[in-house]
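> Take this sequence and fold it.
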Amino acid sequence: MINAVASEWLKLRSLRSTYYVLASTLSALALTGFAAFSISNYFDTRGPGGEHIGTGLSFSADISPVLFGMLGVLAISGEFGTGMIRLTLTTIRRPWILLVAKAAVVAAVAAVTGQALAFATYFTAQAVVGGRPIGASLSDPAALPEILATGAGSAVAAVTGLGLATILRSTPGALIALVGLMLTPTATERFLPAPWNDWTSSLTISSLTRQLAGVPDSGAFGPSAASTILAGYVVISLFAAALAITRRDA
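Modelled structure (predicted):
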C-alpha cells in the first residue's frame, strides 16, 4: 500500500493539470476580495443594513469544491484516455488498492491546499473589511470551525471527482457530472416546495461544510448529520468506483 501511495503521489506531481487546477483556486481570493470591497463600500456610503461579510468564505463556497473535484477527476481520467490504466492494474493486482491510494493522495493534497486557501480567503476578507463591524473574528463561535471544515470539504470533493472519473472513464463526462452534482441542487431549490428546497440545497458539499462547522442558518442539518452525509459522499463514490473498475477494467 505504501508503494502504491508513493507511486500515485509521483503521478499527481507529474501532471501539469494538477498545477493548473491548484493555481485556479486563487480565483477564490480575487472573488472574495471583490465581494468584500463592494460590501464594505456599501457600508461606508449607506451604513449598516447591507450584507454581512463574516469570514468571507461564502463568496467562493461553490467554486472551491468544483476545482478540487476537478483535481480528483484529472488524477485518473488521463490514464483511461491513454490506456495506461491497464498497465497500472497489471502492476497493482487489486483495483481497490489503486483507488484507495489515489483517494489518499488527492484527499491529502486537496485538504492541505483547501485549508491554506480557506485561511488566505479569510484574511483577505478581513484585510478589506478593516475595522468595519461586518467581518468576523477568529474568536467568534463559528468562524474558526468554518475555516477548518473547509479542508475536509475540499478532500471530500476531490475523492468524489476521482470516483466519478473512474465510473465514467471520460474527462469531459466526469467534469460535467461533477459540476452537475455540485451546483444543480442550489439551482433547483427555488423550484421545490418546502421543506424539500431546504433539504436539497443543504446536500451540496459547500453547504454541508458550513453545516459541519455549525454556521447558523447554513442548512437543514446539524454537524453530526452533515459529517455523516459528507462521509457518505466518500464511501459511495469509492464503492461505486471500485465496482466499476473491478468488473470492467481488472
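> Going by C-alpha atoms from here, please, whenever you check contacts or count neighbours.
Noted.
> If you count neighbours, what's buried in stretch 3-20?
Neighbour counts over stretch 3-20 (16 or more other CA atoms under 10 Å) mark 4, 5, 8, 9, 12, 18 as buried.
> Name the nearest residue to the fourth one, sequence neighbours excluded.
When the adjacent residues along the chain are set aside, residue 9 lies closest to residue 105, with 6.0 Å between them (CA to CA, 6 or more residues apart in numbering).
> Just confirm the one you found is within a helix.
Yes. Counting by DSSP: H, G, I helix; E, B strand; the rest coil, residue 105 is found in a helix.
> which other helices and strands contact the one helix or strand residue 12 maps to?
Per DSSP states H and E: residue 12 is located in helix 2-14. For helix 2-14, the packing partners by 3 or more CA pairs under 8 Å, 6 or more residues apart in numbering; DSSP states H and E come out as helix 95-129.
> Work out the gap between the helix it packs on and the centre of the chain.
Relative to its chain's centre, helix 95-129 lies at 8 Å (CA atoms, centre = their mean, to the nearest Å).
> Could you list the buried residues of it?
Those would be 95-115, 117-126, 128-129, for helix 95-129 by 16+ other CA under 10 Å.
> To compare against the first, here's the next sequence to fold:
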Amino acid sequence: MAEFGRVVRSEWTKIRSVRSTLWTLVTAVLVTVALGMLISLVVRHSFDDLSREEQLTFDPTFTSFAGTTLGQLAMIAFGILVVSSEYGTGMIRASLAAVPRRGVLMFAKLLVATALALLVGMVTSFLAFFLGQALLGPYRTDLGEPHVLRAVVGGGLYMGLIALFAMGVTWMLRSAMLSFGVLMPFFFLISSILSNVEATRRVGNYLPDVAGSRVMSVIDDGDRPYGPWLGLLIMLAWVAAAVLAGYLVVQKRDA
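As a prediction, this is how the structure comes out:
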C-alpha cells in the first residue's frame, strides 16, 4: 500500500508538471462554459421565433451544456497527453524501471488522471448550468426541478469518462499523433454523421458520446431507445473496453 501511494504521488507530479495537460483542462472549462453562455443568450432572445413544438420541448438544462461538444475535445486532448507524454519523451522506460508492475503503474495514472478529470468535469458542468440559466432569464430552470440535478451531475461524469476513454485508446496506440488522428475525427465528425443520418442512426445511437450525452437531457426527445442512465452505462461499457484493451497492450508490448 505504501508503494502504491508513492506511485500515485509520482503520477500526480508528472501530470501537474506538464503544462500542456493542465492547459487542456483550463480550455475544457472555458470553452464549455463560454459557448454554453453564448447559446443560452441567443436562445433567450430568439425564443419567440421557435415553433410551438420546439417551445414545448425546450430543454433549458441541455441548452446550457451546448458547449460540451467542443469542451469534450479538450478533455480528449487531456486524456491523450496524460498517457502519450511518457511515450513521446521515452520516460516510460524509466517509469517501468521504477515500477516494474505495469498494472500498478497504469492504475495509479488512471486514478490520478480520472479523479482530476472528474473534478474538472463537475466544476465545468455546474458552472455551465448556473451561468447558462442566468442568461436564459424567464426560460430558465433550477436544480430543484425534476431530473435537473441528475443532468448536471451526469454532465460532469460525461466529461470525466470522455477523458478516461481517450486514455484507454492512447494506451493501445501509444502515440499522441495517432490518438489525435483517430479520436478527434471520430467524435467531431464520424459520430455526428452516423447519429444524424437516418440510415446509420441505429448504429450512431450506441456510440459512446451519443449514448453518454443522453444523461445531460431532462426532456426526452424520443430519438434514442434508452433512458439517461442506460445511455451512461453504454458509454461506461465503451470506456471499460478501451481501458481493458489498453491494459492488455501495456502488459504484452515492450516500452
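> Where does the spatially most central residue of the first structure sit: helix, strand or coil?
In the first structure, the centroid-proximal residue (CA atoms, centre = their mean) is residue 65; its distance is 2.5 Å. Secondary structure state of residue 65 of the first structure, per three-state DSSP, is helix.
> can you pull the contacts of the equivalent of it over in the second structure?
Alignment note (TM-score structural alignment): residue 65 of the first structure maps to residue 72 of the second structure. Listed by CA atoms under 8 Å, 6 or more residues apart in numbering, the contact set of residue 72 of the second structure reads 28, 159, 162.
> Can you tell me how far the counterpart of residue 6 of the second structure in the first structure is from residue 211 of the first structure?
Aligned counterpart of residue 6 of the second structure in the first structure: residue 3 (TM-score structural alignment). Distance, residue 3 of the first structure to residue 211 of the first structure, by CA to CA, to the nearest Å: 36 Å.
> How many neighbouring residues does the equivalent of residue 135 of the first structure over in the second structure have?
Alignment note: residue 135 of the first structure maps to residue 140 in the second structure; criterion TM-score structural alignment. The number of residues packed near residue 140 of the second structure is 19, by other CA atoms under 10 Å.
> Same check on the one 10 residues further on?
Burial of residue 150 of the second structure is recorded as 16 neighbouring residues (other CA under 10 Å).
> What strand or helix carries residue 235 of the first structure?
helix 223-248.
> Check the spacing between the aligned residue in the second structure for residue 18 of the first structure and residue 76 of the second structure real quick.
Here residue 18 of the first structure is matched to residue 21 in the second structure, going by TM-score structural alignment. Distance, residue 21 of the second structure to residue 76 of the second structure, by CA to CA: 10 Å.
> Residue 190 of the second structure too?
Taken as CA to CA, the span from residue 190 of the second structure to residue 76 of the second structure is 15 Å.
> How about the secondary structure of residue 145 of the second structure?
Per three-state DSSP, residue 145 of the second structure ends up coil.
> separation between it and residue 39 of the second structure?
21 Å.
> Among the two, which residue is more densely surrounded?
Between residue 145 of the second structure and residue 39, counting by other CA under 10 Å, residue 39 is the more crowded of the two (18 against 9).
> Map that one onto the first structure.
In the first structure, residue 39 of the second structure lands on residue 35 (TM-score structural alignment).
> That match touches residue 59, doesn't it?
Yes. Because the distance of 7.1 Å satisfies CA atoms under 8 Å, residue 35 of the first structure is recorded as touching residue 59.
> and for these two, which residues touch both?
Common neighbours of residue 35 of the first structure and residue 59 (CA under 8 Å, 6+ apart) do not exist.
> quick revisit: and the helix holding residue 12 of the first structure against the second structure, how far off on average?
For helix 2-14 of the first structure, the mean deviation from the second structure after alignment is 1.1 Å (mean CA distance after the TM-score superposition for the first structure).
> and that helix with helix 95-129, angle?
50 degrees (axes from the mean of the first three to the mean of the last three CA atoms, to 10 degrees).
> Mind listing residues that contact the next helix or strand after helix 2-14 of the first structure?
Per DSSP H and E, the first helix or strand lying C-terminal to helix 2-14 of the first structure is helix 16-24. Residues outside helix 16-24 of the first structure that contact it (CA under 8 Å, 6+ apart): 12, 67, 68, 70, 71, 74, 75, 113.
> can you pick the most crowded of these?
Going by other CA under 10 Å, residue 68 tops the contacts of helix 16-24 of the first structure with 31 neighbours.
> which residue sits closest to that one in space, ignoring its chain neighbours?
Using CA to CA, 6+ apart, the closest residue to residue 68 of the first structure is residue 158 (5.0 Å).
> does the one you found sit in a helix or strand, and which one?
Assigned by DSSP H and E, residue 158 of the first structure falls in helix 143-168.
> That helix packs against which elements?
helix 63-82, helix 95-129, helix 171-188, helix 205-212, helix 223-248.
> and the last one with helix 95-129, angle?
Just to be clear, that refers to helix 223-248 of the first structure. Using the same axes, to 10 degrees: helix 223-248 of the first structure against helix 95-129 is 140 degrees.
> swap in the fourth one?
Compare the direction of helix 205-212 of the first structure with that of helix 95-129 by the same axes, to 10 degrees and you get 70 degrees.
> Identify the residues contacting the residue nearest to residue 9 of the first structure.
5, 8, 9.
> Distance check, the counterpart of it in the second structure against residue 223 of the second structure.
The alignment partner of residue 105 of the first structure in the second structure, by TM-score structural alignment, is residue 112. To residue 223 of the second structure, residue 112 of the second structure is 36 Å away according to CA to CA.
> swap in residue 11 of the second structure?
41 Å.
> and what of residue 24 of the second structure?
Counting by CA to CA, the gap from residue 24 of the second structure to residue 223 of the second structure is 32 Å.
> Compare the two and say which is more crowded by neighbours.
residue 24 (20 against 11).
> so the helix holding residue 235 of the first structure versus helix 143-168, what angle?
Going by the same axes, to 10 degrees, helix 223-248 of the first structure makes 20 degrees with helix 143-168.
> name the element the closest residue to residue 47 of the second structure other than its chain neighbours belongs to?
Excluding the flanking residues, the one nearest residue 47 of the second structure by CA to CA, 6+ apart is residue 55, at 7.4 Å. If you go by DSSP H and E, residue 55 of the second structure is part of helix 52-56.
> what's that helix packed up against?
Secondary elements touching helix 52-56 of the second structure (3+ CA pairs under 8 Å, 6+ apart): none.
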